[in-house]
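Colleague: pasted the sequence and its predicted model underneath.
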Amino acid sequence: MDFLKLLFPKSKSKIQKVELLVGSAKKGKAATKKKVVKENKFDAAADLLDFDEEGFFLEPEESFDFDIVGESFYQDQLQSIAGPKSDNGVNLECESVVYCDNENKHDKNAVTVSIKGLVVGHFAKEDAKEWRSMLAANKATEKNVRVKALIAGGWLRSKKSEVDEGHFGVKLDIPHYAD
């Protein structure tokens, strides 16, 4: 039996779905039940979740369109990874580690992102809930997941008396459904 199939049992459609039954009634008619399907934002990511000798990772797609939050609090860490600010800024591809941060005192469902062992941001609250749900559906709840990341920004330009400065930001290569 395939080891990965034991770790990641999936439905035939490869999409974990939650079915909600919604009752509706019209005047003089009995309530009928309609099936509404709610998909997890990260169902596509679940299909790319894989395992190797170093642990869990997402197969890269090079999309880098998933935004994290809180990078403004981690500018020193991002600068130590990406280097000093420059005229053109940076676009640095690297590997991040995404993990469920059960020790976070501000949010019991926090999902934290680190690069080179330094925290650089977090998932937004709703994204964190859905990420944890996707991991739970794939029996990987307490696991770190390696994900390709892009550190962008970090420019510093001076012309005469004007200064134009951009913060560093991080985008992850995680397929997801748009909100």
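Modeller: The structure has been received and is ready for your questions.
Colleague: contacts, neighbours, all on C-alpha from now
Modeller: Will do.
Colleague: show me where the protein has strands.
Modeller: 17-24, 32-39, 49-52, 55-58, 66-67, 90-100, 111-115, 118-122, 145-153, 156-159, 162-165, 168-172 (DSSP state E).
Colleague: for comparison:
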Amino acid sequence: MSSSIKSQVILIKNHVYVEEKQADSINIKLDSILILSVGPSTTRIVLNDLNDYLSKKLSKKKIFTSYAYLGRNITDAKKEFKLLNTDGYKAILLFLPKDSAFFEVTHSYSNRDREPVVWTRTENLYYEQAFDFRFYKAGQNPEKFWNALVEIDGDPSDNFATKKIGNKLISLFTKHKYIQ
């Protein structure tokens, strides 16, 4: 009797929710944006991917972007922000976690009733996080002109959230004439 093991990944849920909370008009052309993020390792991976996606999309619109990770928590982020040179940027886009990330990998095994015996290992990957995305006019006293609640549920290794959130942000920023 022989046996084999097959592995598969099952996605528990893929959900992205974006709700604008504030969308004020601005009287400047955004041709440069500093993108900043805060959060633990898993959150950082998701936000790095989102930054990469947004930077490519904005570059096509002739908008220069730069990215900085400010640390695991708000205390670290405030210290790092004070060290940043924000001169030359028209706006700052901040990705700020609202709660602790939930990340889980679960394993289960099953045996199919056939010859040869086949064991199947299933891994369930799940990431859940809520964010406050904020857009500020850059300067001595940054002024918030836009913000939204963003929720992500799903597999962090899949870029479903990156594309969906990135496209939604570009759409909203174009709608409000922050970008063209």
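Modeller: That came in fine, so what should we check first? None of these values were measured; they are calculated from a predicted model.
Colleague: any idea what the TM-score comes out to?
Modeller: Comparison of the two superposed chains (TM-score structural alignment, normalised by the length of the first structure) gives a TM-score of 0.24, and 75 aligned residues with a CA RMSD of 5.7 Å.
Colleague: picking that back up, turn the strands of the first structure into CSV, columns for distance to residue 134 of the first structure.
Modeller: Formatted as CSV, the strands of the first structure follow (distance: least, CA to CA, whole Å):
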stretch, distance to residue 134 of the first structure
strand 17-24, 10
strand 32-39, 10
strand 49-52, 10
strand 55-58, 13
strand 66-67, 16
strand 90-100, 12
strand 111-115, 12
strand 118-122, 17
strand 145-153, 12
strand 156-159, 39
strand 162-165, 37
strand 168-172, 16
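Colleague: and residue 6 of the first structure, which of the ones you listed is closest to it?
Modeller: strand 49-52 (11.5 Å; CA to CA).
Colleague: that closest one - contacts with which helices or strands?
Modeller: Packed against strand 49-52 of the first structure, as judged by 3 or more CA pairs under 8 Å, 6 or more residues apart in numbering; DSSP states H and E, are the following elements: strand 55-58.
Colleague: now do the buried residues in the strand it packs on.
Modeller: Buried residues in strand 55-58 of the first structure, counted by 16 or more other CA atoms under 10 Å: 56, 57, 58.
Colleague: try stretch 43-60 of the second structure
Modeller: Neighbour-count burial for stretch 43-60 of the second structure [16+ other CA under 10 Å]: 43, 44, 46, 47, 48, 49, 50, 51, 53, 54, 55, 58.
Colleague: surely the last one is within a helix?
Modeller: Yes. Assignment of residue 58 of the second structure by DSSP: H, G, I helix; E, B strand; the rest coil places it within a helix.
Colleague: from what I can see it touches residue 66, true?
Modeller: No. Residue 58 of the second structure is not in contact with residue 66 according to CA atoms under 8 Å; the separation is 10.9 Å.
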